[in-house]
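Student: Take this sequence and fold it.
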Amino acid sequence: MNDNGNTFLGLLAGTAIGAVLGILFAPDKGVNTRQRLSDEADTAKHKISDLAHELKEQALSTASTQKKSLDEHVESIMTDVSYKAEDVISTLEKKLKDLKEKNKNLQKS
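Tutor: As a prediction, this is how the structure comes out:
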């Protein structure tokens, strides 16, 4: 998880803890306190769910971008290798032609 995610989780946890402590120490009936705690828990649950969804989307986006970048890099390498292989083949064919010519000249002599 990145620093922004950790910071957000820290703020979320601090807010939830502060809300729970505030409700527990506030002078109110037990029924009202339990309802507030339940409401705060639901709110925290939704915030965490939203954060998890956002982090999942970021991870998928990053993975997709990295895959595309890797595919482009592999394609570039394959193109370079292909051109270099053609150069090597051309050079070898030229040398083979020269050797055949020399061999032909030696056989005439």
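Student: okay, CA-based contacts and neighbour counts for the rest of this
Tutor: Noted.
Student: so what secondary structure elements neighbour the lengthiest helix in the chain?
Tutor: Counting residues, the longest helix found in the chain (DSSP state H) is helix 30-108. Packing partners of helix 30-108 (3 or more CA pairs under 8 Å, 6 or more residues apart in numbering; DSSP states H and E): helix 3-25.
Student: The helix it packs on relative to helix 30-108, how many degrees between them?
Tutor: 170 degrees (axes from the mean of the first three to the mean of the last three CA atoms, to 10 degrees).
Student: got the buried residues for helix 3-25?
Tutor: Neighbour-count burial for helix 3-25, counted by 16 or more other CA atoms under 10 Å, picks out 16, 20, 23.
Student: on that earlier part again, distance from the longest helix of the chain to the middle of the chain?
Tutor: 10 Å (CA atoms, centre = their mean, to the nearest Å).
Student: quick one: contacts for Gln35?
Tutor: The contact partners of Gln35, by CA atoms under 8 Å, 6 or more residues apart in numbering, come to none.
Student: here's the other one to compare against:
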Amino acid sequence: MKDQAKIIAALLVGAAAGAALGLLLAPEKGGDLREDIADYINDLVDTAKNKAQSTASDIKDYSSSAIDKAKARFSGTVNDLYDRGEDAVDSAKSKAREAADRAKDLGEDAVHEAKSKVKGTANDWNNSIQSA
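Tutor: Here you go, the predicted structure:
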């Protein structure tokens, strides 16, 4: 964008210089010549102002568009991260429940096995006492 503005400025300056030389070399009266030069320079200034306003407007539109795109992309990324975080938490909760259930089952199995061994030992002792 800067290069384009430099080119436009150079063209305007060149055109102004060329027009000024052309008017200076033209066979007119001094007052008419000065008036023509002033009119031409005023026209150039107006053209430059309009071009600058147009360029500023284009830059503003482009930057607004870029900002909107960045906001949308950032918002989407935040939402994706939030969803992934929720999925990770749900997965962790599920695995924790599974581990707790498995631990409970293993604990219950161990209790039943211990009761069975105690009962077996008690029966063995009872039988040995009654046989004696």
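Student: Grab the most central residue of the second structure for me.
Tutor: Phe74 (3.1 Å; CA atoms, centre = their mean).
Student: Relative to Ile67 of the second structure, how far out is that one?
Tutor: From Phe74 of the second structure across to Ile67 of the second structure, the span is 10 Å (CA to CA, to the nearest Å).
Student: What of Glu28 of the second structure?
Tutor: For Glu28 of the second structure, the distance to Ile67 of the second structure - CA to CA - is 55 Å.
Student: Please apply the same query to Tyr82 of the second structure.
Tutor: On the measure of CA to CA, Tyr82 of the second structure and Ile67 of the second structure end up 22 Å apart.
Student: ditto for Ala92 of the second structure
Tutor: Ala92 of the second structure is 37 Å from Ile67 of the second structure, by CA to CA.
Student: and if you look at Val45 of the second structure?
Tutor: In terms of CA to CA, Val45 of the second structure sits 32 Å off from Ile67 of the second structure.
Student: And Asp32 of the second structure, by the same measure?
Tutor: Asp32 of the second structure is 52 Å from Ile67 of the second structure, by CA to CA.
Student: Just to check, Ala20 of the second structure is in contact with Ile37?
Tutor: Yes - assessed by CA atoms under 8 Å, Ala20 of the second structure is found in contact with Ile37 at 6.4 Å.
Student: what about Ile37 of the second structure, how many residues close to it?
Tutor: Neighbourhood size, Ile37 of the second structure [other CA atoms under 10 Å]: 19.
Student: Kindly report the same for Asn127 of the second structure.
Tutor: 11.
Student: What helix or strand is it located in?
Tutor: In this assignment (DSSP states H and E), Asn127 of the second structure forms part of helix 30-131.
Student: Could you check the angle that helix makes with helix 2-25?
Tutor: Going by the same axes, to 10 degrees, helix 30-131 of the second structure makes 180 degrees with helix 2-25.
Student: For the residue nearest to the centre of the second structure, list the residues it contacts.
Tutor: Contacts of Phe74 of the second structure by CA under 8 Å, 6+ apart: none found.
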